[in-house]
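J.: Here is a sequence together with a model predicted from it:
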Amino acid sequence: MAGILAWFWNERFWLPHNVTWADLKNTEEATFPQAEDLYLAFPLAFCIFMVRLIFERFVAKPCAIALNIQANGPQIAQPNAILEKVFTAITKHPDEKRLEGLSKQLDWDVRSIQHWFRQRRNQEKPSTLKRFCESMWRFSFYLYVFTYGVRFLKKTPWLWNTRHCWYNYPYQPLTPDLHYYYILELSFYWSLMFSQFTDIKRKVRVGMLIGTFGYSLLFFFFFFFFLPMRLFSPDSHIWTTPSKPSLLASIPVLMLCIFVCTQGLVLDCRRSLPE
């Protein structure tokens, strides 16, 4: 394990020349991203999940009731052990041959069996109230972090001039606002991984789980900010003066941000598709 960690955190890959991890330890004058900071994301993810349960119960549900969104689910299918076994163990969409066999076995007409399977499939669909509560939670969280991010960006010089992204790299201190933003986002996506098994069932649950993990991995790299800088820097030396042009840096960084945002939109749109 020690050899794998040493290979992964190879200073020749992550850092410019003449810079070591020891140079990026926290000091009294400046704070830098540390791997230990990410440990906070796991307990915070559990806290966010609990906040979500409270929010959906005491905020989203009353809002849904005020909008006359009913909690009534679809009509429950008539209990039948034989059809239930076929539905759960064999197929949810029986073909004509199987329908005829079940019709003879149960002495039901084919139309009644088709109606039972249709009701049974609809029975697994979540109610409109559950969808509303889940969607309201996601909307509220995204609105909060978006507003917080915009307020933070307005105060940063590197939003208006991308040259500041490279000044004194990699000795760029981590501000409390930025630290809070990334840990909160990372914790949120970890909480989504926990809730995958209790959320509304989707057609692409495995894909959503992989996508959420990949999104968390992106926040891990962006938190350290070493990988984007290392890949997109015009050279591997520290930029300490504004004499170098920032065009080469701004274009790939902008493309990477667009890619991340697009992946997030696709991820959330696919989450809205029930099975």
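T.: Right, received. Where do you want to start? Numbering: from 1, shown residues only.
J.: going forward, measure contacts and count neighbours with C-alpha atoms only.
T.: Will do.
J.: Now do the helices in this structure.
T.: If DSSP state H is used as the criterion, the helices of the chain fall at 2-8, 11-14, 41-55, 61-66, 81-89, 96-106, 110-123, 128-154, 157-160, 176-195, 205-224, 226-232, 247-271.
J.: Which among the ones you listed is found nearest to Gln75?
T.: Nearest to Gln75 among the helices of the chain is helix 110-123 (6.7 Å), distances taken as C-alpha to C-alpha.
J.: Buried ones in the closest one, by neighbour count?
T.: By neighbour count on 16 or more other C-alpha atoms under 10 Å, the buried set for helix 110-123 is Val110, Ile113, Gln114, Trp116, Phe117, Gln119, Arg120, Arg121, Asn122.
J.: Same check on stretch 80-90?
T.: Of all the residues in stretch 80-90, those buried under the rule 16+ other C-alpha under 10 Å are Leu83, Glu84, Val86, Phe87.
J.: what does it rub up against?
T.: Outside stretch 80-90, the residues within contact range by C-alpha atoms under 8 Å, 6 or more residues apart in numbering are Lys92, His93, Phe117.
J.: One more to weigh against that first structure:
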Amino acid sequence: MRIDLDLSLGHTKKNSNWELLYSIYGAFVILIFRNVSQKYIFTKIGFRLGLRQIGTKKAPHDTTLEKAYSLSKKWKLDQVRGLAKQLDVSEEEIESWLKLRSAQDRPSVLTKFCESSWRCCYYGSAWTGAVLIVWDKPWFWDLDQCWSVPSCSLFLP
């Protein structure tokens, strides 16, 4: 089965469908660059700024509590009382387990810093690239030229 995508709009030569794979290759390159830069660049910058990858205390594994936690992350007082009766422990122990378990899911400050640094670099480079592409276009500086050029001529080679 062959899918024929005619992306030429009738004015240019017909492109090969294999050219669509360039975007997939580009996505893989960006993913690899993201992982490498987060691991080797942004983490080291975060360490130099004094951020630490602090491990939180792990909540003791309890299948009943884990099942209830997977259904709802926040529990009402009735649920806490019911689980305390079911497991034969105090309500304070259930609440402390819930605090430990929810803290276990939260990312550390260093992880948040690395993700924010990546977003800053990615969006900053995308914006810079876009400005560099349209910098020499006449309609970038004079908006009246956006309406003076017919749209059909934009697709001509």
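T.: Everything's here; your move. Bear in mind that the values here come from a model prediction, so they are computed numbers and not experimental data.
J.: TM-score for these two?
T.: Superposed pair, TM-score by TM-score structural alignment, normalised by the length of the second structure: 0.79. Supporting alignment: 152 aligned residues with a C-alpha RMSD of 3.0 Å.
J.: that older thread, select, out of the helices of the first structure, the one closest to Lys25 of the first structure.
T.: Closest approach to Lys25 of the first structure among these is made by helix 205-224 (12.7 Å; C-alpha to C-alpha).
J.: what stretch of the second structure lies opposite that closest one in the alignment?
T.: When the second structure is aligned by TM-score structural alignment, helix 205-224 of the first structure has no counterpart there.
J.: Give me the buried stretch members for that helix, please.
T.: Arg205, Met208, Leu209, Gly211, Thr212, Phe213, Tyr215, Ser216, Phe219, Phe220, Phe223, Phe224.
J.: Surely the fourth one touches Asp268?
T.: By that I understand Gly211 of the first structure. No - Gly211 of the first structure is beyond contact range of Asp268, at 10.1 Å (criterion: C-alpha atoms under 8 Å).
J.: for the residue with the largest distance to the centre of the second structure, what are its contacts?
T.: Largest separation from the mean C-alpha position in the second structure: Asp88, at 41.7 Å (C-alpha atoms, centre = their mean). Listed by C-alpha under 8 Å, 6+ apart, Asp88 of the second structure has no contact partners.
J.: aligned partner of it in the first structure?
T.: Alignment note: Asp88 of the second structure maps to Asp107 in the first structure; criterion TM-score structural alignment.
J.: repeat for Cys120 of the second structure
T.: Per TM-score structural alignment, Cys120 of the second structure is aligned with Phe139.
J.: tally of neighbours for its match?
T.: As a burial measure, Phe139 of the first structure scores 11 neighbours (other C-alpha atoms under 10 Å).
J.: ok, now which ones touch Glu263 of the first structure?
T.: Small correction: residue 263 of the first structure is Gln, not Glu. Taking C-alpha under 8 Å, 6+ apart, we find Gln263 of the first structure in contact with no residue.
J.: Map Phe33 of the second structure onto the first structure.
T.: Checking TM-score structural alignment: Phe33 of the second structure goes with Val51.
J.: nope, Pro107 of the second structure is what I was after
T.: Counting by TM-score structural alignment, Pro107 of the second structure corresponds to Pro126 in the first structure.
J.: Likewise for Lys76 of the second structure?
T.: Under TM-score structural alignment, Lys76 of the second structure pairs with Asp95 in the first structure.
J.: ok, now how distant is Arg52 of the first structure from Lys61 of the first structure?
T.: For Arg52 of the first structure, the distance to Lys61 of the first structure (C-alpha to C-alpha, to the nearest Å) stands at 12 Å.
J.: Adding distance to Leu99 of the first structure, write the buried residues of helix 205-224 of the first structure out as TSV.
T.: Below are the buried residues of helix 205-224 of the first structure laid out as TSV (distance: C-alpha to C-alpha, whole Å):
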residue	distance to Leu99 of the first structure
Arg205	29
Met208	34
Leu209	35
Gly211	38
Thr212	39
Phe213	41
Tyr215	44
Ser216	46
Phe219	50
Phe220	52
Phe223	56
Phe224	58
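J.: quick check, nearest of these to Ile69 of the first structure?
T.: Closest approach to Ile69 of the first structure among the buried residues of helix 205-224 of the first structure (C-alpha to C-alpha): Arg205, at 26.2 Å.
J.: For whatever residue of the first structure lines up with Leu154 of the second structure, the count of nearby residues, please.
T.: Matched by TM-score structural alignment, Leu154 of the second structure corresponds to Gln172 in the first structure. Counted with other C-alpha under 10 Å, residues neighbouring Gln172 of the first structure total 16.
J.: mind checking how far Gln172 of the first structure is from Thr162 of the first structure?
T.: Gln172 of the first structure is 14 Å from Thr162 of the first structure, where distance means C-alpha to C-alpha.
J.: and what of Ser103 of the first structure?
T.: Counting by C-alpha to C-alpha - Ser103 of the first structure and Thr162 of the first structure are separated by 71 Å.
J.: what do you get for Ile210 of the first structure?
T.: For Ile210 of the first structure, the distance to Thr162 of the first structure equals 32 Å [C-alpha to C-alpha].
J.: Met229 of the first structure too?
T.: On the measure of C-alpha to C-alpha, Met229 of the first structure and Thr162 of the first structure end up 12 Å apart.
J.: now do Pro62 of the first structure
T.: As defined by C-alpha to C-alpha, Pro62 of the first structure lies at a distance of 45 Å from Thr162 of the first structure.
J.: ok, now Arg111 of the first structure?
T.: Distance of Arg111 of the first structure to Thr162 of the first structure, computed by C-alpha to C-alpha: 66 Å.
J.: And for Trp7 of the first structure?
T.: Using C-alpha to C-alpha, Trp7 of the first structure is found at 32 Å from Thr162 of the first structure.
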